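**Student:** model this:
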Amino acid sequence: MFSRPVATVVVIAAAGMTLAACGSSTHQSAGTRAAAKPAGVENSPQSPSTQESSAGKAARPTAPNAAKPADKAPSAQAKTAAKSLYKINEFRTAGDKGYFYTLSANEANSAASRYKFTRVSHSLGYLSSKPFKGSITLYRLRYKPFSSYLITISASERNKLVSSGNFVNEGIMGYASKSKTGKTLLWRVADNSRWRVVRHSEVASLVKQGWHSDGPIGYAWKSA
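**Tutor:** Coordinates of the predicted model:
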C-alpha cells in the first residue's frame, strides 16, 4: 500500500540512492484498473491504455515501496507482464512546451506526424500494458493551458489536478514495477509547468539545471 503524496521536494544526495531511500512516505495504491482510452493530443493522440496545481505546481509524489533485497522467482503474473512490455516513447511537444509519453506505436506516429512533436532518442526502458502483482499504475494527464503532459502514480493527485480544472485525465499510460531486478528506476522532475520522466542517473544533473525532483515513479524494464 502507498500513503498519500507529500508536497516536499526530494533532493538527490547521490546517484546511488535506492528506491527504499527515496522518501519517508509512499503513494497510496491506485489498485488494478482496466486501461482507459485517453481523450485524445489536442486532447492527445490515441494511447494503448494510459503536477504543479492549478497554479502549475502538483503535489510531489514519493517513492513506491522498495523490493526486498532478494527477489523471488518470477510469478505467473510477472511472466505475463513481461510478455506485454512496450517501449516508452518520449516526445518534446510543439514549441518545446512540455513532454509527452506513450507506449502506443500508433499514438507515437500521430504525435510526430500530426502534432509535430519531436521524438527524444534516448531510451527510458519498457513498461507493461497490463496490470500484474506488484505493478504501479502510471496515469497520464494533459495540462490544458498548453501542450504539456504529466505522469503520476497517485490516484489522489490525479483526481485533485483534474478537479482543479487545469488538467484532463487521459487514462492509464502503463504499469511500472516495484521490483528493481533487471530494471531502471524512473523519476519525475518538474520545471514550472513542464514535467518529465527521467532515469534515476539523470536526476542530479537536472536538479543542478533548475528542475525540481518530484520523486521516483517505479521501475521500468531495460529490455522487452
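**Student:** alpha carbons only for contacts and neighbour counts from here, please
**Tutor:** Fine.
**Student:** got the contact list for the residue most central in space within the chain?
**Tutor:** The centroid of the chain falls nearest to residue 151 when counting by CA atoms, centre = their mean (4.1 Å). When contacts are counted by CA atoms under 8 Å, 6 or more residues apart in numbering, residue 151 touches 138-141, 188, 195-197.
**Student:** check for me that residue 171 belongs to a strand.
**Tutor:** Yes. Assignment of residue 171 by DSSP: H, G, I helix; E, B strand; the rest coil places it within a strand.
**Student:** from memory it sits against residue 140, does it?
**Tutor:** Yes. If you go by CA atoms under 8 Å, residue 171 and residue 140 touch, sitting 5.9 Å apart.
**Student:** more neighbours, those two?
**Tutor:** With neighbours defined as other CA atoms under 10 Å, residue 171 and residue 140 compare such that residue 140 has more, 26 against 22.
**Student:** what about that one, which helix or strand?
**Tutor:** In the assignment (DSSP states H and E), residue 140 maps to strand 135-143.
**Student:** after that strand, next one along is what?
**Tutor:** Under the assignment DSSP H and E, the closest C-terminal helix or strand after strand 135-143 is strand 148-152.
**Student:** determine the set of other helices and strands touching whatever helix or strand comes next after that next one.
**Tutor:** Later in the chain than strand 148-152, the nearest helix or strand by DSSP H and E is helix 155-163. When contacts are defined as 3 or more CA pairs under 8 Å, 6 or more residues apart in numbering; DSSP states H and E, helix 155-163 packs onto strand 135-143, strand 167-177.
**Student:** buried residues, helix 155-163. List them.
**Tutor:** Within helix 155-163, the residues that count as buried by 16 or more other CA atoms under 10 Å are 155-158, 160-162.
**Student:** show me where this protein has its helices.
**Tutor:** With helices called from DSSP state H, the chain shows them at 76-82, 105-113, 155-163, 200-208.
**Student:** returning to what we had before: which one of the buried residues of helix 155-163 is nearest to residue 102?
**Tutor:** When the buried residues of helix 155-163 are compared for distance to residue 102 (CA to CA), residue 158 wins out at 17.3 Å.
**Student:** how about that closest one, what does it touch?
**Tutor:** Going by CA under 8 Å, 6+ apart, residue 158 touches 139, 141, 152, 169.
**Student:** can I get the contacts of residue 151 in TSV including distance to residue 115?
**Tutor:** Formatted as TSV, the contacts of residue 151 follow (distance: CA to CA, whole Å):
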residue	distance to residue 115
138	23
139	21
140	18
141	17
188	24
195	19
196	19
197	20
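**Student:** so what's residue 146 up against?
**Tutor:** Residue 146 makes contacts with residue 97, as judged by CA under 8 Å, 6+ apart.
**Student:** state the distance from it to residue 167.
**Tutor:** Separation of residue 146 from residue 167 (CA to CA, to the nearest Å) stands at 10 Å.
**Student:** alongside the first, I'd like the structure of this one:
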Amino acid sequence: MSTVNLPRPARAVASSAEEKVDFPVPLVEMLAPGGRGRLYTLSTEEASLAAERHGFRRQPTRAGYLWRNSFQGARAVHRLRLVGTSTYLLSVSDAERDDLVADGRFVDEGVMGYVAAEQRPGAERLLRFANSYEWRVAVESEADRLKALGYRVDGPMGWVHPEWIRAGAIYFGSWNPSSDMVIGATKTWYQRDGDWWGGVRDYYGRDPGVEPSKYNVWKDEDFSNLKPSIGYYDDSEPETLEKHITQASSAGLSFFQFYWYWNSEDRQPRPDVAIEAFKAARNSAAMDFAVTICAHPSGDLRIPRSDHTAAAEALVGRYLNEPNYLRANDGRLIVGLCDHTGLTGDGTAGAGDVRAFVAALRERARTDLNEEILVLSNWEMHVGTDPAVFGADGSYCGVRYDHQPSYVSYVQEMAGYFAAAPRTFMRCAASDFDERPRYPHLIQDPDKIRWYRDQTIELFRQGVGRIRTDIARSTRLSPIDNLVGFYAWNEWHEGGIIEPNVRDGCAYLDVIRSELRLTGGQGCVASGIAPS
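**Tutor:** Next comes the predicted model:
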C-alpha cells in the first residue's frame, strides 16, 4: 500500500488556539482507501484533508475523547506511520516508539494527544487492537464487537471519556427593566407598571397580587409551570445570573448563547445587561458563553454596512476576548447569526452584505486577538442554503416550529433534519414552543398564536436521546460535532424553557443530563444556590 503523505495541519494559527482547548475532543478514526489502514487524529482539518485529497473515510467507531494538551496524570499518545503505507499505530510507550523508529519500520509523527493514566469519573479504558495487517483503538465497551471482526486486544493505553457532549442553551436576556415593549404592553392590557413579566405572570395566575389572566381562552390548560424556581427575576442583576449558572452547570450544561443586538440610530450596541450580568457573576468561570447576533430588518435593529466595523469592534472588544468565550474543538471562537437579514441599511441584506460583515468580524478578531472565529448561521432561516454563501462556516438550529402544531412530528423528523444539515452543524432540541402567554398584550389575534398541542416531557426525552444517537453514529468531519444547543433556557413567552420552574423543578435539565450522559456538575440544583 503506497503512502499518502498527509499534509499536517497549519500549526501557526491552530497551535495557539488549540492550546486554549481545555476539554476533551473526539479522536477521529479515518479508514484508508482500499479498506486497510487507519488514521487517527484530533484535528478536523487534518481529517478533512485526508478525506478530500486522499479518499479516507471517517468511521463511527467510538474511539473516545482525548485531551489536546498535557495535564497532571496525563500520558502522551504518540502517532507512528508504517513506512510506505497508510497504516498508523498509536502508542503510549516511549520505549515502544523508540524501538519501532530505530529499526526503520515506522516514522514518528509526534504526540497526537493525551489520555489519563489513572481512572477518573465517567472514563473508560482505551484499548489498542490488532489483526494481521493493522492496528485500531477503541474504548473497552467496543471490545466484543472488534473481537468478532477478527481483532485481538493489543493492550491498554489509558483512560478516556467514551462520550463528551457539550450542551448549552439560548439565553433570552429580556427579563429586566430594559424590556420596554413588554413593560408598555403590560401596562396597557394588565394595568401594571414596570412589569417585564407581563403575560407569563398572568397565565401562571398564582403570584401574589396578580389575578389569573382574564384573556386566557385556554381555560383547561395547565400553565402552572410559568414561574421560575428562583421566582420572577431581573436578569440585569449578577445575582440572578449566579443562580442560573449554578442551576445550569450543576446539571452539566457547558454554555449559554446570548442574543446580541445593535442600535443603528445610536451606532452602538443595545444594552447587553444579561451578558454583562453573566460576566460580573462571581461563578461565571463555571460556564462558557457565546454571542449570537440578531440583525433584524426592521426599526433600529439593522446593522448597515457603514456600521459593520464598529459592530465588529464592539463584539471582539467586549466578548470574544473573554477567557470563557465558547470555543470549537479546534479552538476557534464560535459566533452565531440568529438573523442576518438586517445587515444592510434598508433591511434587505443580500449574501454580499452578510459576507462583508462576517469578513469584518474575522479581520477584527485576527487583528485584535490573533484569533480565528467559527461563524454559524441560523439553519431554520435558510434551510437548503449552503452557509458558505453567507461567509459562514456552518449552521446551528433552534426552535424549528415549521407551523406544525405537533411535537410528535417534531421529534420524529429530527434524524432527517440533521441528515440534511451542513457538515459543520450544531444539533439542537426545543423543549417546547408555546406563544399563548403573549396573548393579548403582545399578539392580539388568538388565531395567530402558535403552540405544540401534544408536547410532553417524555417526548422531549425521546428527542434528546435521538440527538445522542445521531452524534454516536456520526461520520461528519466537524469541529462542533459534539455540541448541542437547546431552545431555550428562559424564553417564557414562547415555551422554550429548560430553566427549573415551580411545577417541574429540574425535570428538563435532568432529562438532558441523563440522555446526553453529561458528566459535569453533581446534579441540578433547582434553587440556584450551591451547597456550601
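**Student:** TM-score them against each other, please.
**Tutor:** Remark: TM-score between the superposed chains equals 0.63 [TM-score structural alignment, normalised by the length of the first structure]; 154 aligned residues with a CA RMSD of 2.3 Å.
**Student:** follow-up on the earlier one: can you say which of the helices of the first structure is nearest to residue 96 of the first structure?
**Tutor:** helix 105-113 (13.2 Å).
**Student:** related to what we said a few turns ago, possible to save the helices of the first structure as JSON lines with distance to residue 214 of the first structure?
**Tutor:** As requested, these are exported to JSON lines (distance: least, CA to CA, whole Å):
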{"stretch": "helix 76-82", "distance to residue 214 of the first structure": "26"}
{"stretch": "helix 105-113", "distance to residue 214 of the first structure": "25"}
{"stretch": "helix 155-163", "distance to residue 214 of the first structure": "12"}
{"stretch": "helix 200-208", "distance to residue 214 of the first structure": "10"}
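**Student:** how about residue 55 of the second structure, what's its partner in the first structure?
**Tutor:** Under the alignment (TM-score structural alignment), residue 55 of the second structure maps onto residue 116 of the first structure.
**Student:** ok so, going back, want to throw the helices and strands packed on helix 155-163 of the first structure into TSV with distance to residue 126 of the first structure?
**Tutor:** Shown next, in TSV, are these (distance: least, CA to CA, whole Å):
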stretch	distance to residue 126 of the first structure
strand 135-143	13
strand 167-177	8
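**Student:** pull the longest helix from the second structure.
**Tutor:** Counting by DSSP H, the longest helix found in the second structure is helix 351-369.
**Student:** residues in the first structure matched by it, start to end?
**Tutor:** Helix 351-369 of the second structure corresponds to no residue of the first structure when matched by TM-score structural alignment.
**Student:** tell me what that helix is packed against?
**Tutor:** helix 308-315, strand 373-378.
**Student:** 7 Å instead, please
**Tutor:** Identification of packing neighbours for helix 351-369 of the second structure by 3 or more CA pairs under 7 Å, 6 or more residues apart in numbering; DSSP states H and E yields helix 308-315.
**Student:** what's the matching range in the first structure for stretch 28-45 of the second structure?
**Tutor:** By TM-score structural alignment, stretch 28-45 of the second structure lines up with residues 89-106 in the first structure.
**Student:** who touches the matching stretch?
**Tutor:** 47-48, 86-88, 108, 116-120, 147-149, 173, 194-196 (CA atoms under 7 Å, 6 or more residues apart in numbering).
**Student:** so how far is that stretch from its chain's centroid?
**Tutor:** 13 Å (CA atoms, centre = their mean, to the nearest Å).
**Student:** next: stretch 163-179 of the first structure.
**Tutor:** Centre-to-centre, stretch 163-179 of the first structure and its host chain are 8 Å apart (CA atoms, centre = their mean).
**Student:** cool, stretch 94-107 of the first structure as well?
**Tutor:** Centroid separation for stretch 94-107 of the first structure versus its chain: 13 Å, with CA atoms, centre = their mean.
**Student:** buried stuff in that stretch?
**Tutor:** The neighbour-count check on stretch 94-107 of the first structure (16+ other CA under 10 Å) flags 94, 98-105, 107 as buried.
**Student:** same deal with stretch 360-370 of the second structure?
**Tutor:** For stretch 360-370 of the second structure, by 16+ other CA under 10 Å, it's 360-365.
**Student:** stretch 112-131 of the first structure now?
**Tutor:** For stretch 112-131 of the first structure, using 16+ other CA under 10 Å, the buried residues are 112, 115, 117-119, 124-131.
**Student:** need these in JSON lines with distance to residue 182 of the first structure, can you?
**Tutor:** JSON lines is the format used below for these (distance: CA to CA, whole Å):
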{"residue": "112", "distance to residue 182 of the first structure": "30"}
{"residue": "115", "distance to residue 182 of the first structure": "34"}
{"residue": "117", "distance to residue 182 of the first structure": "30"}
{"residue": "118", "distance to residue 182 of the first structure": "29"}
{"residue": "119", "distance to residue 182 of the first structure": "25"}
{"residue": "124", "distance to residue 182 of the first structure": "13"}
{"residue": "125", "distance to residue 182 of the first structure": "11"}
{"residue": "126", "distance to residue 182 of the first structure": "11"}
{"residue": "127", "distance to residue 182 of the first structure": "13"}
{"residue": "128", "distance to residue 182 of the first structure": "14"}
{"residue": "129", "distance to residue 182 of the first structure": "18"}
{"residue": "130", "distance to residue 182 of the first structure": "19"}
{"residue": "131", "distance to residue 182 of the first structure": "18"}
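**Student:** so which of those would you say is closest to residue 43 of the first structure?
**Tutor:** Closest approach between these and residue 43 of the first structure, by CA to CA: residue 115, at 10.9 Å.
**Student:** contacting residues for the closest one?
**Tutor:** If you count contacts by CA under 7 Å, 6+ apart, residue 115 of the first structure has none.
**Student:** do you know how far it is from residue 140 of the first structure?
**Tutor:** From residue 115 of the first structure to residue 140 of the first structure the distance is 18 Å (CA to CA).
**Student:** residue 113 of the first structure and residue 103 of the first structure, how far apart?
**Tutor:** Applying CA to CA, the value for residue 113 of the first structure to residue 103 of the first structure is 16 Å.
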